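Chemist: how would this look folded up:
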Amino acid sequence: MERALDQIQRLFDGITPEQEHLPTPCRAWDVRQLANHIVGEVHYFAVVTAGGERKETGEDFLGDDWPAAFRASAGELRQAWRDPGVADRMIKLPYAEVTAEWTAGQQIAELAVHAWDLATATGRPTDLDPEVGAAALAWSHDNIRPEFRGNEADGYHIGPEVTVPDDAPLYDRIAAFGGRQP
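Modeler: This next block holds a predicted model:
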């Protein structure tokens, strides 16, 4: 988790004001909207990991200092995972109650694919942390089912898998499995 959060932090630290409205691989979002989603998701990850209930607010999580906003949400999540009892806890998500281990994998996978999204949108290298990527891809293959996939217009967050060669770069395989075109 630490490495996944650090990876996103480095990307946030490199975003320039001119990149705010660039398109992203998440077709419905520009860089600002994607960044806001990432900060918001990390905040919500912290809430549910700590035993709270996720409540969508639609708020702007970024403010004027995007790196600081991410750092604050990441700090909340780090603190939630440091709770001595968290590993044995069941985590209540809006759609299911799952183990802490499952939740950690889901959070790492989400952070990894959005690291690729953000790097791609801002012209940064996508050869990101291989340990994070391997964990994310393994979790995704084990847990993302065909019924979870569909078009954004129909309300799905994961598009149909895109075919890439088996030897494609790791994060391109993550992106393709997540329905993005590397």
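
Chemist: alpha carbons only for contacts and neighbour counts from here, please
Modeler: Will do.

Chemist: would you list every one of the helices in this structure?
Modeler: Here the chain has its helices, by DSSP state H, at 2-13, 31-49, 66-82, 100-121, 130-143, 170-177.

Chemist: Could you provide the ones you listed in TSV, with additional columns for distance to Q19 and mean neighbour count?
Modeler: Output for those, formatted as TSV (distance: least, C-alpha to C-alpha, whole Å; neighbours: other C-alpha atoms under 10 Å):
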stretch	distance to Q19	mean neighbour count
helix 2-13	11	18
helix 31-49	7	22
helix 66-82	12	19
helix 100-121	8	21
helix 130-143	25	17
helix 170-177	21	23
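
Chemist: Second chain to compare with the first, below:
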Amino acid sequence: MSAATVDQLAVVADRVGLLISGIKPDQWDDPTPCPEWDVRALVRHLVLGNVMDTSGLLTRPPAHRELLAGFDETAVALLAAFRVPGVADRILEVPFGRVSGLMALHLRLTELLVHGWDIARATGQETAFPDDVIEQELGFTARALASMPSPRRPFAPAIASPATAPVLDQLVCSLGRVA
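Modeler: Now for the predicted structure:
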């Protein structure tokens, strides 16, 4: 497995931040490909994910201020946490179990890619994620899901996509989205 890097996360987080800044005022209540979340709830989910991963990596509870922060601010804190020496080997709790810091990095990358696609789809924007990072996370996701019992999977069952589909469409389909 190619190891995810903090630099890759920085690029993807920056591009998700651009998607979020491109949300028009009248789009915040619009539905997303995640049936239970509108655009606002999906962005809040990403912010909370950044905060929770930062907290887990730094082995401390989240501060009240962090819970009120926006995406860009929480992404900066998350990147700083992932840059702490030795953090890749730490074990942290995620919604479906305990994982290493390196696994958390892959999970965060995948989450930002997929939910970035969700935001783009819901708001009529284009994504600009690096294909090599998407391909890496598509491989990671396939291996991770194959070893995970169905009840613990955080995403919907996979939907078949053509092998000729863009790699981001293949990734979102592998996690239950219709591309």
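
Chemist: ok, and what's touching stretch 45-58 of structure 2?
Modeler: Outside stretch 45-58 of structure 2, the residues within contact range by C-alpha atoms under 8 Å, 6 or more residues apart in numbering are 61-62, 66-67, 69-71, 74-75, 77-78, 81-82, 87, 90-94, 101, 104, 108, 112, 115.

Chemist: what range in structure 1 does that stretch sit on?
Modeler: Stretch 45-58 of structure 2 corresponds to residues 37-50 in structure 1, going by TM-score structural alignment.

Chemist: Equivalent analysis for stretch 12-26 of structure 2, please.
Modeler: Aligned by TM-score structural alignment, stretch 12-26 of structure 2 falls on residues 4-18 of structure 1.

Chemist: how far away is the residue nearest to F129 of structure 2 when sequence neighbours are not counted from R108 of structure 2?
Modeler: Spatial nearest neighbour of F129 of structure 2, excluding adjacent residues (C-alpha to C-alpha, 6 or more residues apart in numbering): V12 at 6.3 Å. Using C-alpha to C-alpha, to the nearest Å, V12 of structure 2 is found at 10 Å from R108 of structure 2.

Chemist: I134 of structure 2 now?
Modeler: Taking C-alpha to C-alpha as the measure, I134 of structure 2 falls 12 Å from R108 of structure 2.

Chemist: Likewise for L19 of structure 2?
Modeler: Counting by C-alpha to C-alpha, the gap from L19 of structure 2 to R108 of structure 2 is 17 Å.

Chemist: cool, F129 of structure 2 as well?
Modeler: Taking C-alpha to C-alpha as the measure, F129 of structure 2 falls 14 Å from R108 of structure 2.

Chemist: do E126 of structure 2 as well
Modeler: Distance from E126 of structure 2 to R108 of structure 2, by C-alpha to C-alpha: 20 Å.

Chemist: cool, and A122 of structure 2?
Modeler: Distance of A122 of structure 2 to R108 of structure 2, computed by C-alpha to C-alpha: 20 Å.

Chemist: got the end-to-end distance for stretch 88-96 of structure 2?
Modeler: Taking C-alpha to C-alpha, stretch 88-96 of structure 2 runs 18 Å from one end to the other.

Chemist: To clarify, my last question referred to stretch 83-98 of structure 2.
Modeler: 20 Å.

Chemist: Just give the number of residues close to F148 of structure 1.
Modeler: Around F148 of structure 1 there are 12 other residues, counting by other C-alpha atoms under 10 Å.

Chemist: Show me what it aligns to in structure 2.
Modeler: Matched by TM-score structural alignment, F148 of structure 1 corresponds to S150 in structure 2.
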